[in-house]
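Chemist: please find the sequence and the predicted model below.
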Amino acid sequence: MHVLVLGATGYVGSRLVPRLLDAGHDVRVLARTPGKLAAHPWGERVDAVRGDARDPADVRRACEGVDAVVHLVHAMDGPGYADRDRTAAHALADGAAAAGVHRIVYLGGLQPEAGTRRVSQHLSSRREVGDILLAGPVPAAVLRAGIVVGTGSASFEMIRHLTETAMGGPLVLPLPDRAWNRIQPIAVDDVLYDLVGCLDLPAGVDRAFDVGGPDVHTYRSLMSEFAAEAGLLRPFPVPVPLSAPRLTARAVAALTPVGRGLAEPLVESMRHELVADPDDLAALDALIG
């Protein structure tokens, strides 16, 4: 299969491309600066097309002759990221249809329960992109994942560095009360498996699937488990009411490698409980084996 990957140099994309190549797929990537692909071990094994994922003409050209597109573009690089992601989604939906693409696969984010008020902009944007692709004429598989566990993942690195900083401190550890919200992380290898598997879905499958690992945690319990694995002390956590995501994001940026522009939407999303629908997990497993 000839597969176009948008967002190939990101955390998930740079790991997905070699999986696709090793599985025998021909891979094309859209890059604003194709020369930078040489920094990746797979750089010379892909068909690189110069262009911007938000430019309809560039996307249409990149889609020509491909069977499927994996969309991994998540802006989140400053104010207006939701507008940029919306533009990229429309460019893909239109370009893929015009070029005769058979399948779109998109990695989005788990969503709060239906009826939740004031959904974070980060999660709202992920849902909007999925909805745009599902509304288009090309069948789409939208995978909605929570925290992706793996070295280099922004959410995981935020938790890891905060744990390493905090767990060596006092015996009583104040944590934002939202750290007790339930989450369902997923290993990066499982995300890659699901993305590759979705390329072979039956043509009529056009829907979203929640994906997650086997265990439901809280942010607090995830920090505690990491501390145990790292041999760090585990002080007694105390919930502290907190409704200042910007202030928290500044603290996260100061204590971790995650910049404030990325930390703020991640912290804002922590106010939601994000658990996968088990029926979705079963349905996807049945379809991709």
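Modeler: Good, I have the coordinates.
Chemist: all contacts plus neighbour counts: C-alpha atoms, from now on.
Modeler: OK.
Chemist: could you say what helices and strands the lengthiest helix in the chain packs with?
Modeler: Of all the segments assigned as helix in the chain under DSSP state H, the longest by residue count is helix 81-99. Here helix 81-99 touches helix 56-63, helix 121-135, going by 3 or more CA pairs under 8 Å, 6 or more residues apart in numbering; DSSP states H and E.
Chemist: deepest of those, which one?
Modeler: Across the helices and strands packed on helix 81-99, the average number of neighbours (mean count of other CA atoms under 10 Å) peaks for helix 56-63, which reaches a mean of 22.
Chemist: in stretch 242-256, what counts as buried?
Modeler: Buried positions in stretch 242-256, judged by neighbour count with 16 or more other CA atoms under 10 Å: 245, 246, 248, 249, 252, 253, 255, 256.
Chemist: coming back round to it: need the residues that contact the very next helix or strand once past the longest helix of the chain.
Modeler: Using DSSP states H and E, the helix or strand that follows helix 81-99 towards the C-terminus is strand 103-109. Contact with strand 103-109 is made by 67-72, 123, 126-127, 129-130, 133, 138-146, 195, 198-199, 203, as judged by CA atoms under 8 Å, 6 or more residues apart in numbering.
Chemist: recalculate using a threshold of 6 Å.
Modeler: Residues from elsewhere that reach strand 103-109 (CA atoms under 6 Å, 6 or more residues apart in numbering): 68-72, 126, 139-146.
Chemist: adding another structure so you can compare the two:
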Amino acid sequence: MSTTHVLVTGATGYIGGLMVPRLLEAGHTVRVLTRSADKLPAEWKDRVEVCEGNATERADLDRALTDIGLAYYLIHSMDGSGDFVERDRRLAADFGSAAKDAGVGRIVYLSGLHPEGPLSKHLASRVEVGELLMASGVPTAVLQAATVIGDGSASFEMLRHLTRRLPIMVAPKWLKNKIQPIGIEDVLYYLVAAAELPPEVNRTFDIGGPDVLTYKEMMLSFARETGLGHRVIFTVPVLTPWLASHWIGLVTPVDAGVAKPLVGSLVHEVICRERDLDELVGAPPGGPTPYREAVRAAVSPG
């Protein structure tokens, strides 16, 4: 793999925090843009260039993007406050413009897997962010993933706590919708490998594991893999995403402001329609990680 000078935004988040050491291992020189250097993980903080600043400020973006060949855009609004659609739209447009002016060679963005047609507000916003970055004039790879299975993933934590705390539950009918989850190791592999895409590539890519399951099947498989025993799940047609997010907030540590956009995306069936990225950068070593194997890795100590 060729090496380059890489910027990672969202480095204090779940994906960004795991991405940085992978990029360092691949030989890249890494810079992170963060509002607070004190929040960076100690295990790699001293191995990167730290640019303290805010992605909302053009001057901070210009400093962070100077001499950068590849930029990872891992900024999402998941706090449920304010007009996150407009906030994400403005952030993406400003980042794309600054990256173009700085001569960045590629942007990589992790978005959400989605079907055609009307989308939940949060998922539609993620799609729009990808479109804005691809329209910036900087070649952009938008990697679209469904539920990420890994310790620390908000969507996985929601599934984990629901399954553990409710041996019998009444749940929305859209728990029968089909989902193509992906293990965190595969997500990180694809994000790092996207650095090797040809310079003319400017498009979305669907990424997912080998299994297509309903959310209900995911919960039942999680229970089996973790020795929880059989779970009984009844589905009803009347639990709206808004009500469901507050229900989840009551029975899990996941904040309702985070749960709401996650729950909203579950009303859609999210299945990969193409695997083109495998053709360009290769599949993960050993092939895509099966769901149950990803669960075992996520709950294993250490």
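Modeler: Looks like it arrived, so ask away. Keep in mind that what you see is a predicted model, and the values were worked out from it rather than measured.
Chemist: coming back round to it: out of the helices and strands packed on helix 81-99 of the first structure, nearest to residue 96 of the first structure?
Modeler: Closest approach to residue 96 of the first structure among these (CA to CA): helix 56-63, 5.8 Å.
Chemist: in the stretch 201-302 of the second structure, which spans are helices?
Modeler: For the stretch 201-302 of the second structure, applying DSSP state H, counting those that start in this stretch gives helices covering 215-225, 241-251, 256-265, 276-281, 291-299.
Chemist: tell me roughly how far the third one lies from the first structure on average.
Modeler: Its matched residues in the first structure lie on average 0.9 Å from helix 256-265 of the second structure after superposition (mean CA distance after the TM-score superposition for the first structure).
Chemist: matching residues in the first structure for that helix?
Modeler: Aligned using TM-score structural alignment, helix 256-265 of the second structure spans residues 260-269 in the first structure.
Chemist: the last one too?
Modeler: With the alignment judged by TM-score structural alignment, no segment of the first structure is matched to helix 291-299 of the second structure.
Chemist: got the buried residues for that helix?
Modeler: Buried positions in helix 291-299 of the second structure, judged by neighbour count with 16+ other CA under 10 Å: 291, 292, 294, 295, 297, 298.
Chemist: so how far is residue 184 of the second structure from the fifth one?
Modeler: Spelled out, that is residue 297 of the second structure. In this view, residue 297 of the second structure and residue 184 of the second structure are 9 Å apart by CA to CA, to the nearest Å.
Chemist: likewise the last one?
Modeler: Applying CA to CA, the value for residue 298 of the second structure to residue 184 of the second structure is 9 Å.
Chemist: can you check which residues contact both of the two?
Modeler: Taking CA under 6 Å, 6+ apart as the contact rule, residue 298 of the second structure and residue 184 both touch residue 150.
Chemist: aligned partner of residue 102 of the first structure in the second structure?
Modeler: Structural alignment (TM-score structural alignment) places residue 102 of the first structure against residue 105 in the second structure.
Chemist: and residue 211 of the first structure, by the same measure?
Modeler: Using TM-score structural alignment as the criterion, residue 211 of the first structure maps onto residue 207 of the second structure.
Chemist: do the same with residue 245 of the first structure
Modeler: For residue 245 of the first structure, the aligned position in the second structure is residue 241, judged by TM-score structural alignment.
Chemist: re the thing from before, any chance of the buried residues of helix 291-299 of the second structure in JSON lines with distance to residue 269 of the second structure as columns?
Modeler: Below are those laid out as JSON lines (distance: CA to CA, whole Å):
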{"residue": "291", "distance to residue 269 of the second structure": "17"}
{"residue": "292", "distance to residue 269 of the second structure": "20"}
{"residue": "294", "distance to residue 269 of the second structure": "20"}
{"residue": "295", "distance to residue 269 of the second structure": "21"}
{"residue": "297", "distance to residue 269 of the second structure": "25"}
{"residue": "298", "distance to residue 269 of the second structure": "24"}
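Chemist: gap between the residue nearest the centre of the second structure and residue 15 of the second structure?
Modeler: Centrality entry for the second structure: nearest residue to the mean C-alpha point is residue 110, 5.3 Å, by CA atoms, centre = their mean. In this structure, residue 110 of the second structure and residue 15 of the second structure are 9 Å apart, going by CA to CA.
Chemist: ok, now residue 151 of the second structure?
Modeler: Distance of residue 151 of the second structure to residue 15 of the second structure, computed by CA to CA: 11 Å.
Chemist: and for residue 170 of the second structure?
Modeler: Per CA to CA, residue 170 of the second structure is found 32 Å from residue 15 of the second structure.
Chemist: those two: which is more packed in?
Modeler: Counted by other CA atoms under 10 Å, residue 170 of the second structure and residue 15 do not tie: residue 15 has more neighbours, with 20 against 12.
Chemist: circling back: hmm, the match of residue 102 of the first structure is touching residue 68, no?
Modeler: No: applying CA atoms under 6 Å, one finds residue 105 of the second structure not in contact with residue 68, separated by 7.8 Å.
Chemist: pull the number of nearby residues for residue 42 of the second structure.
Modeler: Applying other CA under 10 Å, we find 9 other residues in the vicinity of residue 42 of the second structure.
Chemist: swap that for residue 80 of the first structure, please
Modeler: By other CA under 10 Å, the residues close to residue 80 of the first structure number 10.
Chemist: which parts of stretch 232-239 of the second structure are buried?
Modeler: Buried residues in stretch 232-239 of the second structure (16+ other CA under 10 Å): 233, 239.
Chemist: the first structure: which residue goes with residue 13 of the second structure?
Modeler: Per TM-score structural alignment, residue 13 of the second structure is aligned with residue 10.
Chemist: name the SS class of its match, please.
Modeler: Here residue 10 of the first structure is recorded as coil under DSSP: H, G, I helix; E, B strand; the rest coil.
Chemist: roughly how far apart are it and residue 143 of the first structure?
Modeler: From residue 10 of the first structure across to residue 143 of the first structure, the span is 17 Å (CA to CA).
Chemist: go on, residue 26 of the first structure?
Modeler: Distance from residue 26 of the first structure to residue 143 of the first structure, counting by CA to CA: 22 Å.
Chemist: neighbour-wise, which of the two wins?
Modeler: Applying other CA under 10 Å to residue 26 of the first structure and residue 143 shows that residue 143 carries more neighbours, namely 24 against 18.
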